Structure formats: C-alpha cells, structure tokens
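Visitor: Based on what follows, work out the 3D shape:
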Amino acid sequence: MSDPSALYDEADKLKASGDLEGAAAKLTEALAADEDYSLAHAALAVVLQKRGMHEEAIAHARRVTEIEPNDPFSYTALSVTYQRAYAGTNDHSYIGLAEEAMDRSRQIEAGQ
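Guide: Got it, this is the predicted structure:
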C-alpha cells in the first residue's frame, strides 16, 4: 500500500510545477490508500477547482467537513470553493451555499 503522506507531498510538488493533472492523480491515489485523509481531499478540491471542475471540487471540500465537522476552517474552505464555483460558472445558487458554509464556520468558532 502506498503512503498517503508521501503521495500528498508528490502531489504538492506537481501542483507547484504547474502539473495539475499529475497532482490530481497523486491525490486520488492518496485517497485510494486512505479515503479519510482530509488534507488530500482539501488539496484535491483546490486542484480540481483550478482545472474548472467545480462540482468535483465541491464534493471533496464537502468531504472535508464530514471528516472534520468541528473544524471551522473546513467550512471556510468550503465557502471559498463555492465562491470560486460561482466565479467560474456565474451560477448564483453557489452564493447562498457559500454563505451557509461561512455561517457554519462562525457558529463553530463561537462554540455553538
């Protein structure tokens, strides 16, 4: 079995060099080794978003909130993913979802 952390590191290098497709492949491989590796889901959301694959990016950002439901940053990142999906598609439904995710982040920070 492959080491998810090592695959994540390889993906990070590929992303930095501009190889988004290669980075996505490595992150997918990392998730095959550990489907609950939240850092890989978060990174894959970013990579997919940059490739214009908004729905797939959102699915991974949502998965992070499922794995780490008490982490306000997870919801902030989900909000940003929705905002970028709106910017890439002009689909106004993403705005409300972005606001909901940000509200959840604030609730967690406030201890609610």
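Visitor: rest of the way, CA atoms for contacts and neighbours
Guide: Fine.
Visitor: Quickly find the element holding Ala59.
Guide: Ala59 is part of helix 54-67, with elements assigned from DSSP states H and E.
Visitor: Return the set of buried residues in the strand or helix carrying Ala87.
Guide: Ala87 is part of helix 72-89, with elements assigned from DSSP H and E. Neighbour counts using 16 or more other CA atoms under 10 Å place 72-86 of helix 72-89 among the buried residues.
Visitor: Against which helices or strands is that helix packed?
Guide: Counting by 3 or more CA pairs under 8 Å, 6 or more residues apart in numbering; DSSP states H and E, the packing neighbours recorded for helix 72-89 are helix 38-50, helix 54-67, helix 93-109.
Visitor: Alongside the first, I'd like the structure of this one:
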Amino acid sequence: MPTPNELYDQAVDLRDKGDKPGAIAILEEAVAADPAFVIGHGMLAKLYADVAEIDEAIAHAKKVVELEPEDTFSYTALSVIYQRCGKIPEAEHAKAIAYNKQMGFE
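Guide: Coordinates of the predicted model:
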C-alpha cells in the first residue's frame, strides 16, 4: 500500500496531466489513510474548487485550518477557497482571521 506522500505524488502527476478527478480520487485515498495529512487536504480543497464541488472544497479547506489553527496561510487559503466558491462574507472573515494572526492579535 502506498504511503500518503506517495499517493500525493501520484495525484500531482495526474493533476499535471489534466486529470483532476483522478487526482481527487488518489488524494481521497491519502487522507483516508492519514486524516491529518494536511497537504492532501489542501490540494483537495483546490481541486474540488476547480471542478466546482463547493461543499467538498470548503470542507477540506476547513480541515486544513482545523489541523493547523496557528498557521496564517491556512486561513488565507480558506479565504481563497471561500472566494472561489462565491462565499464572500465567509472569505472576508477567514481573511480577517489570517490578518489578525499575522499581526499577533489572536
């Protein structure tokens, strides 16, 4: 059985060849094997947004924030996913959290 990192590499290859659904399937295997595989959740958020599966994109972006709550970039990425999914108030909220963390307010 491939490791989550090996699955991630396979998914990157598929994505680069234009097979986003294939990449998603492989990454879902990776995060099933390791639910804390942050980079897998991050790429899933982006890929699901690319294929307009909004609920899945947001769920994976939120998982990244859950796993790395002190990482400013996690909130910035969540903001971008919300924005791409048309959820502007949520995007602005996540952006504000990122800013506050970066400035040391939180």
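Visitor: related to what we said a few turns ago, highest average neighbour count across the helices and strands packed on helix 72-89 of structure 1: which stretch is it?
Guide: Burial of those is given as mean neighbour count (mean count of other CA atoms under 10 Å); helix 38-50 ranks first at a mean of 22.
Visitor: Superpose on structure 2 and give me the mean offset of it.
Guide: In this overlay with structure 2, the average offset of helix 38-50 of structure 1 from its partner residues is 0.5 Å by mean CA distance after the TM-score superposition for structure 1.
Visitor: Where in structure 2 does that helix align, residue-wise?
Guide: Helix 38-50 of structure 1 lines up with residues 38-50 of structure 2 when matched by TM-score structural alignment.
Visitor: Stretch 62-78 of structure 2 spans what distance, first to last residue?
Guide: Counting by CA to CA, to the nearest Å, you get 7 Å between the two ends of stretch 62-78 of structure 2.
Visitor: Residues in contact with that stretch: which ones?
Guide: Outside stretch 62-78 of structure 2, the residues that touch it by CA atoms under 8 Å, 6 or more residues apart in numbering are 36, 38, 41-42, 58, 61, 91, 94-95, 97-99, 101-102.
Visitor: Max pairwise distance over these: which two?
Guide: Across those, no pair lies farther apart than Ala36 and Tyr99, at 24.6 Å, counting by CA to CA.
Visitor: so what's the residue positioned nearest the centre of structure 2 up against?
Guide: Nearest to the mean C-alpha position of structure 2, by CA atoms, centre = their mean, lies Gly42 at 2.5 Å. By CA under 8 Å, 6+ apart, the contact list for Gly42 of structure 2 reads His60, Ala61, Val64.
Visitor: Return the distance of it relative to Lys63 of structure 2.
Guide: Using CA to CA, we find Gly42 of structure 2 at a distance of 8 Å from Lys63 of structure 2.
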